[in-house]
Structures are given as structure tokens and as C-alpha cells.
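[1] A predicted structure for the sequence below; I have some questions about it.
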Amino acid sequence: MVEKEGKNQQKEAKSKIWGFTLSIGLSAGVIWGLLSLLAYYLQFTDIGPSIYAKPFLNPDYVLKWQGHFIGVVFFIVYSVIATFIYTKFLVKFKGPWAGIIYGIILWGIVFFLLNPLLKLTKPVKELGLNTNSVMISLYILTGLFIGYSISVEFNTEDDS
């Protein structure tokens, strides 16, 4: 009987972890995806959110509002995936630094690994200081949001 209760508690704990992870991923995607759209429309960056969906989009939509909207949706999906990866492998790290480093790694993966393969945008060295600084900042903030949210939720002692 006690063993069965222990298994049920483990299932509930895992369900809580993955449910919280999903909500953080969705929140991160919406917040930072819309912020990237705002940065693009305010001309802080030359890269709109449509790059996240570019391999799947009709080329006519890449620079239209529909393409950017679809790009935000893809950014949300990618944020959920990134959050699940963080939770699976990095949940044990406390504090903001793991999230900041995770954001830099995500930026590197997108702009140095995926960009040359999928031709999402111009190479990093051709993008310019404004675009590069906005994009790396966006990824750092996304990683920080994901990492710190997960860290605070699962690494704090419950005093109650």
C-alpha cells in the first residue's frame, strides 16, 4: 500500500514538473516572440520572427505580417522545446547564470549552426551591430526567463 502511494506521488510530481515546464515555455515564447516582432517593427533589428518559420513558409510570406505571425508561433513552439530540454538536463542549476549561458548557446545554435544550413538570414558578421546585439539580447533574456523560472520553482526549499 505504501509503495503504491509512493508511485502515485512520483507520478504527480512528474506531472507537475512537465505542466509547469509547458507553461513556462509557452510564456517565454509569447513574451519574447512578440518582443522580437516589436523590435523588428521598431527597426531595432533587420531580422523578423518569420526566420523561425522560413524553411516552411512560402517565400512570398517571409516579409509580410502573416509570415511574422507564423514565425512567432514557431518561436513559441521552439521555446517550449527549449524549456523541456532545460528542465530535463539543467534543472539542478540554481540562479540565473545557467539560463544566461543557455540563451547564449541557443543563439549560437540558431545563428552559427542552423542559419548556414537553412539559410535563415545573412551570416552573423554581415548582420550589423544593432541586429546582432538585439538578437543575442533576446536569446539571453529568453534563456534567463526559462532558466531562472525553472530554477526558482524546483530548487527552492518549501518552508511551509
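    It's in. Residues are numbered from 1 along each chain as shown.
[2] from here on, contacts and neighbour counts on C-alpha atoms
    Noted.
[3] which helix runs longest in the protein?
    In the chain, assigned by DSSP state H, the helix with the most residues is helix 2-41.
[4] relative orientation of the next helix or strand after that helix and helix 2-41 in degrees?
    Later in the chain than helix 2-41, the nearest helix or strand by DSSP states H and E is helix 65-90. Interaxial angle of helix 65-90 relative to helix 2-41 (axes from the mean of the first three to the mean of the last three C-alpha atoms, to 10 degrees): 140 degrees.
[5] tally of neighbours for the closest residue to residue 30 other than its chain neighbours?
    Residue nearest to residue 30 in three dimensions, not counting chain neighbours: residue 76, with 5.9 Å by C-alpha to C-alpha, 6 or more residues apart in numbering. Residues near residue 76, counting by other C-alpha atoms under 10 Å, number 23.
[6] for comparison:
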Amino acid sequence: MLRIEVSFMQQNRKTASRFNRSAVVTGFVGGVLWSALAWVAYFFHFTDLSVADFVLRSWVWMPWAQTWVAELISIFLVGILSILIAYLYFLFLKKQQGMLPSLIFGAVLWVLVQLVLAPVIHGVDSAFQADRNANITTMCLYLLYAVFIGYSINFEYQQSEAYQDN
């Protein structure tokens, strides 16, 4: 009996470890991928603010912060920050299936960043001050990012549940 409980606890520990790695990888890849696409949207003038405007240029006023290196560093930093966001999704929404929970999560993220954080960050306009194209572009990027995170984490959770049932 004790051996079965120890085996079950080890299995749960392995599953939790796999989820932790999955959330880290999903968060980092999602952050890098979608912030790189946000930079592409900035490059093609779909939005007025680049990734570095949010992440670096608000508090670093050195000349290198105006270069493409600052964009790459910012994309990497968004990937790191995105790990935390993926963990939040994992903790609260991993069992939710479908696209709607992810879309709501993305909309909440957009509101937090564009309406709450943006006015506090030096040199960054809030959604109220940005033009319609910038708001639509950023909203779509946040929604796609959240769907990527949501589907990836939910898929991993469903696979783990199916594996444990066997």
C-alpha cells in the first residue's frame, strides 16, 4: 500500500515538473513570437509604439536604446515576462477548453497593459490616445498571444490527463 502511494506521489511530481517546463517553454516562445510580430507590425506602421518603447525606452535614455539591439533585448525580456503570464494561465485556466477563455484572458491582458500600465510608463500613450489602427493591431496581437498560450497549456494538460488515465 505504501509503495503504491509513493509511486503515485512520484508520478504527480513528474507531471507537475512537466507542466512547469511546459509553462516555461510556452510562455517564453509565446512572448518572443508575438512580441516579434508586434515589432513587425510597428515596422510596417500598423502601430506607433514598438516593443522597446514599452520595455526599455521608458526608463533607458541612452543612444543604444534607439537601435534594433534595444528591440531584440525587449523581445527577449517580453519572453521572460511571458513565463509569468503562462504560469498565471496555467494556475487559473488550464482546465478551460475552447477559445473563449483564452480570448477573455487576452482582452484582460490588453486592458491591463494598454489602459492601466501605459499611462504610467513614460513616453507611452494609452489606448485612449492611440489611433484606431494601433488599438486594433495591439488587441489582435494580445488575443492571438493569449490563444497561443491557452491552447498550448490546455493541450499539455489534456495530454497529461489522458496519460494518467491509462
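    On my side now, so go ahead. Everything numeric in this text was worked out from a predicted model, so none of it was measured.
[7] and the TM-score between these chains?
    Here the TM-score for the pair of chains, by TM-score structural alignment, normalised by the length of the first structure, is 0.90; 160 aligned residues with a C-alpha RMSD of 1.9 Å.
[8] which part of the first structure matches stretch 128-147 of the second structure?
    Aligned using TM-score structural alignment, stretch 128-147 of the second structure spans residues 125-144 in the first structure.
[9] just stretch 85-98 of the second structure next, same as before
    The aligned range for stretch 85-98 of the second structure is 82-95, by TM-score structural alignment.
[10] tell me roughly how far stretch 17-34 of the first structure lies from the second structure on average.
    With mean C-alpha distance after the TM-score superposition for the first structure, stretch 17-34 of the first structure departs from the second structure by a mean of 1.0 Å once superposed.
[11] what residues does that stretch touch?
    Stretch 17-34 of the first structure has contacts (C-alpha atoms under 8 Å, 6 or more residues apart in numbering) with 49, 72-73, 75-84, 87, 138, 141-142, 145-146, 149-150.
[12] what does residue 69 of the second structure align to in the first structure?
    Aligning on TM-score structural alignment places residue 69 of the second structure opposite residue 66 in the first structure.
[13] next one: its match from residue 72 of the first structure, what distance?
    Applying C-alpha to C-alpha, to the nearest Å, the value for residue 66 of the first structure to residue 72 of the first structure is 10 Å.
[14] so those two - more neighbours on which side?
    Between residue 66 of the first structure and residue 72, counted using other C-alpha under 10 Å, the more crowded position is residue 72 (27 against 14).
[15] residues contacting the more buried one?
    Listed by C-alpha under 8 Å, 6+ apart, the contact set of residue 72 of the first structure reads 29, 30, 33, 34, 37, 49, 50, 52.
[16] any chance of those in JSON lines, plus neighbour count and distance to residue 128 of the first structure?
    Shown next, in JSON lines, are the contacts of residue 72 of the first structure (neighbours: other C-alpha atoms under 10 Å; distance: C-alpha to C-alpha, whole Å):
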{"residue": "29", "neighbour count": "25", "distance to residue 128 of the first structure": "25"}
{"residue": "30", "neighbour count": "18", "distance to residue 128 of the first structure": "26"}
{"residue": "33", "neighbour count": "26", "distance to residue 128 of the first structure": "21"}
{"residue": "34", "neighbour count": "20", "distance to residue 128 of the first structure": "22"}
{"residue": "37", "neighbour count": "21", "distance to residue 128 of the first structure": "18"}
{"residue": "49", "neighbour count": "27", "distance to residue 128 of the first structure": "17"}
{"residue": "50", "neighbour count": "27", "distance to residue 128 of the first structure": "19"}
{"residue": "52", "neighbour count": "24", "distance to residue 128 of the first structure": "19"}
